[in-house]
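Visitor: okay, sequence plus prediction incoming.
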Amino acid sequence: MKTVNIYTDGACRGNPGVGGWGVLIEYGDTKKEYFGGELNTTNNQMELKAAIEGLKALKEPCIVHLTTDSKYVMQGITSWIDNWKKNNWKSSSKKDVKNK
């Protein structure tokens, strides 16, 4: 199985406000960039969008090394997601998970 490196970032001017996201995908010598933006968004939404779009761009199952500077994304995919699913997408405070 091939190994792919995905580098992501997202940002927002104001919170909420105008925001953007970007992804760099590396596989061997091949590099692809993806990016986009939204008029009314948050920093966390743009960070998540970058990671999601990077994963969606993959054409086949791969070993993925995802690099992000977002603690929110990191904790969401490594710690929180199992409980969110188990609790029907509710947070520990019984509220709907933001940015589902």
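Guide: On my side now, so go ahead.
Visitor: from here on, just use CA atoms for contacts and neighbour counts.
Guide: Will do.
Visitor: contacts for the longest helix along the chain?
Guide: Longest helix in the chain, counting residues (DSSP state H): helix 43-56. Here helix 43-56 makes contact (Cα atoms under 8 Å, 6 or more residues apart in numbering) with 6, 8-12, 15-16, 19-25, 34-35, 37, 66, 68, 70, 72-73, 99.
Visitor: the inter-axis angle of the very next helix or strand once past that helix versus helix 43-56?
Guide: Later in the chain than helix 43-56, the nearest helix or strand by DSSP states H and E is strand 63-67. Between strand 63-67 and helix 43-56, the angle comes out at 160 degrees (axes from the mean of the first three to the mean of the last three Cα atoms, to 10 degrees).
Visitor: got another one to weigh against that:
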Amino acid sequence: MQKVTIHTDGSCLGNPGPGGWAAILKLEGEDYRKEFSGGYALTTNNRMEMLAVIESLVILKSPCLVDLYTDSRYVCDSVSKGWLWGWVKKNWIKSDKKPVLNVDLWQRMLPLLRQHKVTFHWLKGHAGHPENERCDVLARTQASRRDLPQDTGYKA
């Protein structure tokens, strides 16, 4: 399996508000680096953090070993601490008996997590990590665009 390092970030100008996501993908042992990003007119920061992960895994053409770095505790803990798998078993209900938010995106992420062997790593945001800082710039740039599409999965 190809080893891949991915850095992701999401951003919202207001929460909710216009949002952007970004990812940087690097292949181990190759001189390959790809930056990509996108955004939506009205969304949340958590949705953008999730989309950055989803879009970065979708782009991989075959199963990979992935080290994924994010400054989102929401995403990192939900997967790494097993909450996501518990939510699935409990039909998208959390331990506090409230419904899970962003189910549409978790459902998109699940098959990608099954396809790839992903290890999540949490990074402190805005702490000078070059790839995290670059993703932040890309995500904020996307959030600032005037021509953003609607996030049809966002429920106000």
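Guide: Looks like it arrived, so ask away. Predicted model only: the values in this text are computed from it and were never measured.
Visitor: hmm, back to that, out of the contacts of helix 43-56 of structure 1, which end up buried?
Guide: 6, 8-12, 19-25, 35, 37, 68, 70, 73 (16 or more other Cα atoms under 10 Å).
Visitor: about what we covered before: so which of the contacts of helix 43-56 of structure 1 are in helices?
Guide: Reading helices off those with DSSP H, I get Y72, V73.
Visitor: circling back: quick one: the longest helix of structure 1 aligns where in structure 2?
Guide: With TM-score structural alignment applied, helix 43-56 of structure 1 matches the range 45-58 in structure 2.
Visitor: list the buried residues of that stretch.
Guide: For stretch 45-58 of structure 2, a neighbour-count test (16+ other Cα under 10 Å) marks 45-57 as buried.
Visitor: just curious, which of those is nearest to L84 of structure 2?
Guide: Nearest to L84 of structure 2 among the buried residues of stretch 45-58 of structure 2 is M50, at 12.6 Å by Cα to Cα.
Visitor: distance check, the counterpart of I77 of structure 1 in structure 2 against F36 of structure 2.
Guide: Matched by TM-score structural alignment, I77 of structure 1 corresponds to V79 in structure 2. V79 of structure 2 sits 23 Å away from F36 of structure 2, going by Cα to Cα, to the nearest Å.
Visitor: sounds good, over and out.
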